[in-house]
Every structure is written in structure tokens, then in C-alpha cells.
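[1] Following is a predicted model, sequence given first.
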Amino acid sequence: MAAGPSGGSGQRRLRGSPEEILAGLRVRSEVGVRQRWRRVRASSVLAFQAGVAAALSWLFANNVLHHPQPVFAPISAVIVLDISSGQRLRRTAELVFGVALGIFIGDTIVFGIGTGAWQLGLVVFLATILSVFIGGTPAVVSNAASSGVLIATLSPPQKGVYYLRFEDALIGGLIALGVMALLLPANPVAAVARKAGPACTVLSDGLAQAAHAMSTRNADEADEALTHLQQAGLTVSQFRDALPESRETARVAPLRWRTRSALGKYRNAAEYLERALSNTRVLARRVVTMIRDEEPIPEHLYQSVYTLAEATKEVRKSLLSSRPDSKVADLSAQAVGEAAEAYRNGLSFSGSAVVAQIRAIATDLLGTADLPHGEANELVRRAGGNPAKP
């Protein structure tokens, strides 16, 4: 018999005294409010910038240039300062071009054959097709189509093509860039640092888990480490993807010009962390095979991987403190030395492949410490007991 309204899962959710139920609801409500408030705080500066830019765009176009109903000026400002924006200089150019194309097509079609449902459909069709034909990005295509819709519905031309609408779009985009550069510009280093920390953590955790799997000869744990490392690509990509907008902010905002050198260090670190992640995946894959094939796993080998995990933690500390740290180089060299000792003690095929990946990962981590590639290779060779190149 099916459970009634008072039975089944409903009873489990409402179990307890009325005071306990109310207390649980109050806690969940407070947690939800705090989460929403954090999201509001994170978006408050951008919302303030967008509001100021929209107001200034309208005032300038309407009161200074005397454009009648300059609706495209605040629209352009808001789009440029959109929450999901990437590189705003490029987006501004795309916005102006897309809006201009949509205005031209809309004004031409509507002025020639009038307004109506089929005229609106024709405007959108032609704006989309022409944008795609000339190689426009998705932003150009969407702006051209949406501008054509506004022209064909809300503001059809009466006496000819209006060039003022193109000027309004340009004014809104430029004012938005000015507001972004001068009014509470975001801290580009802080924005990148929020992504750099998790990128280092996922790599360090993957190395530590692979080392533990080697020490316990647990192939399932090694396979789990490989799965986590494959999923970690998204975290490292988010770190890399945060760099273009941060570099743009550092270029256009005078208050943030001093952060450009620090961002250069993050750019190099992102490149080397991606390489290290790729090499760590190969290492984890060979660890799985090594355990399942029951190859010898000397203590120095898994201790070397543990040391690499510690070196990766030091990379995070070095990036967040913006100060060079010799611990990254020391730990990387130590890991290579431990791997070389394991190799001298005798390894099979997969074990030898793990040693090769350890050397590659150590070289990558040395790159995050601003060590030139040639010097990093030489340091790895010396730490591994190889003679220096002449």
C-alpha cells in the first residue's frame, strides 16, 4: 500500500520535536542567506560599475550630443561590463561592429518595406547570415540580430538610416571601458590568485595519492588518483582562462599598472602547471600498471613522488606570497635525487617510466619558480647524477 501524506520519506524529513524542526529550518535559512550575500558582495562592484556606465552613457549621448532616445548607449555599456565578460577591449569592438551591422540591416529593410512580423524575421535572418558570412564571432552575430530586432520593433526608421545609433553604441562601449579602468578596478592579481591556489592543490593531491598507492601497492587507489587528475584539467584551465582579463585590467587601469610584473609570473606558472598536470597523468597511469604487474617499488620511488607533492604546495605558497621561494627548487631537486636512487636499486619498465616522469614534473615545477628552461634541465641532470653538459 502506498504511503500516505504522513508516511514514507515525509516522516523522515519531519522527524523530531517541533523545536528541533524549527532549529533545523533556521540553520538552513541562515546558510542560504549567507551564500546569497556572498554572491551579492562578489558582484557588487561590477553592478555598481554597470549602473554608473549606463547612466553616464545616457547623459552624454542625450544631454551633450543631443541624440534623441539614445537607448543603444546604455545597452552597449551594460554588455561591455557584463558579468560573464572576457576580454573587454575585444568585446567592445565586436559589440560596436555587431550593433552597427544590425542597425544598418534593420534600418535598410524596415525603411524599404515597412514593419511587421515577416519583416522582423527577414531582418534577423539577414543579420545572422551576413554576420556568419563575414566571419563574425558569436558576440557579433547575437549583437547584430538583437540590434535588428530593436530597430524593427521599438524604433523603426522614419526618414532614413540613423547613424546616431552607431554613435550611441560606440559611446556606451567607450564609457564602459573608462568606468572599468578608473572606477574601482578589480585587483587582477587577487582574481588570478583565487584560481591559482586550487590548480596547485589538485596537482599536489594527485601526486600524494599516487605516492600513497605505490607505498601500499593499491592499484584501485592509483586508478582513482588517475581519475582525479583527469578531472583536474578543468581547475587548471580555469586558472589559465582567468589570465587574459586580468592582464587587460592591468593594462587599462592606471591603479593596477604595478601588478603587471606579478601577472607575468602567474602566466608562466599556468603554462608549467599544465605541463606538470599532463606529466602527472602519465605518471599515475604507469603507477597503475606497475602495481598490477607486481613490479618492484622501492621506498625511494614513492618517497620521490611525495616530495614532488610537497614541492607543488610550495609553488602555491610562492605564488600567493608573490615572493621567490628556494624551497620549490630544493624539493624538486630532492625528488629527482630520490628517483635516481630508486633507479640505481633496480626498476622494471613501468618503474623506469615513472622516474622519467618525475624528472619531467620536477623541470616543470622549476619553471614555475622563474628558472629558465635550460637551467632547470641542468639542475635536474645534476640532481639525478648525470654529468653536466659542456
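    Good, I have the coordinates. Residues are numbered from 1 along each chain as shown.
[2] from here on, contacts and neighbour counts on C-alpha atoms
    Noted.
[3] Kindly provide the distance from the spatially closest residue to residue 113 that is not a sequence neighbour to residue 152.
    With sequence-adjacent residues excluded and distances taken as CA to CA, 6 or more residues apart in numbering, residue 113 is closest to residue 119, at 7.5 Å. Using CA to CA, to the nearest Å, residue 119 is found at 8 Å from residue 152.
[4] which of those two has more neighbours?
    residue 152 (29 against 18; other CA atoms under 10 Å).
[5] tell me the contacts of the more buried one?
    With contacts defined as CA atoms under 8 Å, 6 or more residues apart in numbering, residue 152 is in contact with 106-107, 110, 115-116, 119-120, 123.
[6] So which of those wins on neighbours?
    Of the contacts of residue 152, with other CA under 10 Å as the count, residue 106 tops at 33 neighbours.
[7] mind checking how far that one is from residue 157?
    Residue 106 is 9 Å from residue 157, by CA to CA.
[8] what sits in contact with each of those two?
    Residues touching both residue 106 and residue 157 (CA under 8 Å, 6+ apart): residue 151.
[9] Which elements pack onto the one helix or strand residue 22 maps to?
    Secondary structure from DSSP states H and E places residue 22 in helix 18-59. Helices and strands touching helix 18-59, by 3 or more CA pairs under 8 Å, 6 or more residues apart in numbering; DSSP states H and E, are helix 72-80, helix 164-182.
[10] let's see it at 6 Å
    helix 72-80 (3 or more CA pairs under 6 Å, 6 or more residues apart in numbering; DSSP states H and E).
[11] Taking helix 72-80 as reference, get the angle to the helix holding residue 22.
    Helix 18-59 and helix 72-80 meet at an angle of 130 degrees, taking axes from the mean of the first three to the mean of the last three CA atoms, to 10 degrees as the criterion.
[12] tell me how far helix 18-59 is from the chain's mean position?
    In terms of CA atoms, centre = their mean, to the nearest Å, the centre of helix 18-59 is set 23 Å apart from its chain centre.
[13] Can you say which helix or strand has the residue nearest to the spatial centre of the chain in it?
    With distances taken as CA atoms, centre = their mean, residue 238 lies nearest the centre of the chain, 2.8 Å away. For residue 238, the host element (DSSP H and E) is helix 233-241.
[14] any idea of the angle the helix holding residue 22 forms with helix 164-182?
    120 degrees.
[15] SS state for residue 157?
    With DSSP: H, G, I helix; E, B strand; the rest coil as the basis, residue 157 sits in coil.
[16] Could you check how many residues crowd around it?
    20.
[17] okay, now the one to match up with it:
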Amino acid sequence: MTTSGPLGASGDPHEHDGRARSRWAQLTRFGRRRVRSGASRARSALVPAATSAIAAVGAYVFAEQVLGHHQPIFAATAALIALGFGRDPRVRKVVEIAVGCTLGILIGDLMLTLLGANWATALLVVFVSTIVARFLDSGVIFTTQMSLQSVLVVLLPLPANGPFDRSIDATVGGVIALVITLLFPKNLQREPAEGLRRLYSTITEVLRDCSMALRTHESRHAWMGLVSCRGTQSILDDLRKDLKSAVELATYSPTKRASRQILDETQDTVEMTDLAVRSLRIVARRVITVVDQAMLDEDGMERLADWFDEAADAVAILGRSLSEPGVPGRHRSLSVARDALGSATAQLDPAQLGANTLHSEALVMLLRPMMVDFLEATGITHDEAVSYLPHLS
């Protein structure tokens, strides 16, 4: 008879050791993942951390050494709050937060002067500052920080030179945060380039899905492409936000005005790509119809599948071109992409692609405006893009 002991149900010490080793291996893998992810976060935080430190200490030193304020802690805290630790400190956002911090402290100073330092004043100051913070910004963290600043105004001892020194300190912190944002902005092209890579990678896959649907006579591939295509709207929305922030900084920053040209070109590219994606959604739905209702013979299916593959290759080249950091290199790469797109566009004749039914002809005709939009995304005019289309008899 087998008895159950402390080593497990079977009492086998090898089984117990195996479970212990398995748990240890899991813990080790978990620890390694945490260390890698933590190291990655720490590396990406090096520049923001250094910027925050410079802003906070610089504001404190300026208020103390230049203005002669005693322990100007609100200069440092206002600089940190205004600068934030996000990936895209916008000029308008920094100004709004700096003004909000200053107003919060000013409200506390005024109420402290009029009502005196007591619990009722502290209650009123926190309430009013919270309302002002919610009016200025929707972020919960900002509201919490502003409320904390306002209650500190009431609870900390009055400065030697009077209560309003703290409002001046907050203004100093906000101004220094704004100056740092303007003089040392982030890489303005990195985030739009990353967004464009994601967008064009998805577009390329959608075109390949359409090719696969035609080649295999399985419309589910086109359905998958259609779902992916619909999901590009969030990427486009994020791209527009990133570009708006980047253009804003390039407009006001004396060190980044040279980036304005490529950012303006990128904005035009995003708008034309948006139009092309809208057409692509319609194309994917038409491919589903053509495949499900067998509206093309085998030769027509193969020709159109080959065309979608060629278009996918051309769009992939365009996506890589748009991530080029320098203007000259970008323009050279876009010229290559334009040639590839133009070659695919020149084939969009229903007869040439074997589209011999009404629905298949409609599919080819839908491809024509889509490719014109992709060509315009390379930076050429509408008339130049249209000139790549073959004349229809």
C-alpha cells in the first residue's frame, strides 16, 4: 500500500524536486522579464529624468539666488508639474499647467491672507483649487498635484517676505519648464515616423490579404484585411495628434524650425493616406463580393492577385521611405516609391487585368482613385498622380 507523505501524493522525492525546480525556473524567468522591462523603462527615462532634474533645480536656484526667496520649494514643484513626464510635452499644455499651478498657489495665498490659516481655509482652498484644476485639465494626476500644492500653501509657514512670494516662485518654475520645452524638445519626427511605419505595415498586409483571397478563392482573407483596415483609424488619429504637437513645437522652438518642412510634408502625406485607406476599405469589401460570387475566371483571379502583391510591395517601399529622417534621403526614397506605385497604377485597365464582368470591372475602377491617393502621398500633385493611370477605351 502506498502512503501519502510530506513529499507529495506518491511520496516520490524526485517528483517533489521536479516541482521545486519548475517553480524556481518560473520565478527566474519572471525575474528576468521584470529586470529587462525595468531596464528598458529606465533607459527610455534617462533624458526626461535629466530634463526634470534640470528644470526643478534650475527653478529653485533662480528663485533663491536671483530673487532672494527663502526655500522656494514651489518653484521646483511647479517646474516639475508643468514639464511633466510624458512623451510629448506640448507648448500649450505646459503653459496651461504652469498657469494652473500659479493660480492654485495664488488662490491659496489670497485666501490665507483674507481668512487666515485655519482648517476652514484649508478646506476651501483645496476645494477651489480642485475645481480650477478640473477646469484647466482633464488629468487626474494634475488635479491631485494642484490640490496638494494648494493645501501646502495653507499648512506651511508663511515666507519671510510675505505669502505672494510663492506665487512668484510658481511662475518661475512654469517659465523655466516652458523654456526647456522650447529649447530642448524631443525628436519631433520620431513618433510620426513610427506611426507611419505601423500604418503602412497594416496597409501592406491588407493588400496581401486581398491577394490571398483572390488566389485561394477564400474570402475570409479579405475579411481579415477589412477588419485590420478599419483598425487603422486609431493609428491615424494618434498620428494627427503627434503631428500637431510636433508642428507646434517646431513653430515656437528656435532649435527645431528646420523640422517644419518635413513635418508639413508628413501632414500632407497623412491626409492623402487617410483617403487611400478609406478607398482600401471599399476595395476589400468588393474583393469579398468578387470571391464569394465567383465573378472572375481563374486567369482573372491570378492577374488581380499578382497586381495586389505588386501594389503591396510598392506601398511597403513608400512606408519605409516615409521613415527616412533627413529631407534629401527621404525625397530620394520617395522617388523610388513613386516609380513602384506608378508601375502598379499603370496596369489598372480592366481588360489588362482580366476583369471581364461588371463587378470585377468595378473592383479595378475602385483601385484607380486609391492608387492616385497613394501617389499623392509621395508628394506629387493630383494631376501628376492621375497621369500614371492608363486611358480607358
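    Nice, I can see it. Bear in mind that the values here come from a model prediction, so they are computed numbers and not experimental data.
[18] And the contacts of residue 152 of structure 1, which two are furthest apart?
    Within those, 107 and 116 form the most distant pair, 13.4 Å apart (CA to CA).
[19] Toward the C-terminus, what is the element adjacent to the helix holding residue 238 of structure 1?
    In N-to-C order, the element after helix 233-241 of structure 1 by DSSP H and E is helix 243-252.
[20] Please state the offset of that following helix from the chain centre?
    13 Å.
[21] With stretch 265-279 of structure 1 instead?
    14 Å.
[22] Same check on stretch 87-96 of structure 1?
    The answer for stretch 87-96 of structure 1 is 19 Å, by CA atoms, centre = their mean.
[23] do the same with stretch 113-129 of structure 1
    A distance of 37 Å separates the centroid of the chain from that of stretch 113-129 of structure 1, by CA atoms, centre = their mean.
[24] same deal with stretch 317-329 of structure 1?
    The answer for stretch 317-329 of structure 1 is 22 Å, by CA atoms, centre = their mean.
[25] what helix or strand is the nearest residue to the residue nearest to the centre of structure 1 once chain neighbours are set aside on?
    The shortest distance from residue 238 of structure 1 to any non-neighbouring residue, by CA to CA, 6+ apart, is to residue 195 (6.5 Å). Using DSSP H and E, residue 195 of structure 1 maps to helix 188-216.
[26] Now the element after that helix, going C-ward?
    Counting by DSSP H and E, the next helix or strand C-terminal to helix 188-216 of structure 1 is helix 219-231.
[27] what does that following helix rub up against?
    Residues from elsewhere that reach helix 219-231 of structure 1 (CA atoms under 6 Å, 6 or more residues apart in numbering): 206, 209-210, 213, 284, 288, 291.
[28] Report the buried members of these.
    Neighbour-count burial (16 or more other CA atoms under 10 Å) is assigned, among these, to 206, 209-210, 213, 284, 288, 291.
[29] possible to save these as TSV with distance to residue 30 of structure 1?
    Shown next, in TSV, are those (distance: CA to CA, whole Å):
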residue	distance to residue 30 of structure 1
206	35
209	36
210	39
213	41
284	42
288	45
291	48
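[30] wait, which of the residues you listed is closest to residue 165 of structure 1?
    Of all these, residue 165 of structure 1 sits closest to residue 206, with 54.4 Å by CA to CA.
[31] dump the residue contacts of the closest one.
    225, 229.
[32] at 7 Å what do you get?
    Residues near residue 206 of structure 1 by CA atoms under 7 Å, 6 or more residues apart in numbering: 225, 228-229.
[33] top of those by neighbour count?
    Of all the contacts of residue 206 of structure 1, the highest neighbour tally under other CA under 10 Å goes to residue 225, namely 27 neighbours.
[34] can you give me the helices in the stretch 251-390 of structure 1?
    260-292, 299-321, 326-345, 349-368, 373-383 (DSSP state H, counting those that start in this stretch).
[35] contacting residues around the last one?
    Outside of helix 373-383 of structure 1, the residues that reach it under the criterion CA under 7 Å, 6+ apart are 333, 336-337, 359, 363, 366-367, 387-388.
[36] and with 10 Å instead?
    Applying CA atoms under 10 Å, 6 or more residues apart in numbering, the set of residues contacting helix 373-383 of structure 1 from outside is 329-330, 332-340, 358-360, 362-367, 369-371, 384, 386-389.
[37] And for stretch 327-338 of structure 2?
    Outside stretch 327-338 of structure 2, the residues that touch it by CA under 10 Å, 6+ apart are 259, 261-262, 265, 313-324, 340-344, 374-380, 385.
[38] for residue 315 of structure 2, what are its contacts?
    200-201, 203-205, 207, 309, 321, 337-338, 340-341, 371, 374-375.
[39] Aligned counterpart of it in structure 1, please.
    Under the alignment (TM-score structural alignment), residue 315 of structure 2 pairs with residue 312 in structure 1.
[40] for residue 103 of structure 2, same thing?
    Using TM-score structural alignment, the equivalent of residue 103 of structure 2 in structure 1 is residue 101.
[41] That match contacts residue 166, correct?
    Yes. Counting by CA atoms under 10 Å, residue 166 is a contact partner of residue 101 of structure 1 at 9.0 Å.
[42] residues near the residue lying closest to residue 166 of structure 1 once chain neighbours are set aside, how many?
    Computed as CA to CA, 6+ apart, the closest residue to residue 166 of structure 1 that is not its neighbour in sequence is residue 100, at 5.3 Å. Taking other CA under 10 Å as the neighbour definition, residue 100 of structure 1 ends up with a count of 24.
[43] sorry, back to before: now the contacts of helix 373-383 of structure 1: which count as buried?
    329, 332-340, 358-360, 362-367, 369, 371, 384.
[44] returning to that earlier point: contacts only, for the residue nearest to residue 166 of structure 1.
    Residue 100 of structure 1 touches 94, 106, 140, 143-144, 147-148, 163, 165-170, counting by CA under 10 Å, 6+ apart.
[45] What's the PyMOL line that selects buried ones from those residues?
    To isolate the buried subset of the contacts of residue 100 of structure 1 in PyMOL, counting by 16+ other CA under 10 Å, use the following:
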select buried, resi 94+106+140+143+144+147+148+165+166+167+168+169+170
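[46] No further questions, thank you.
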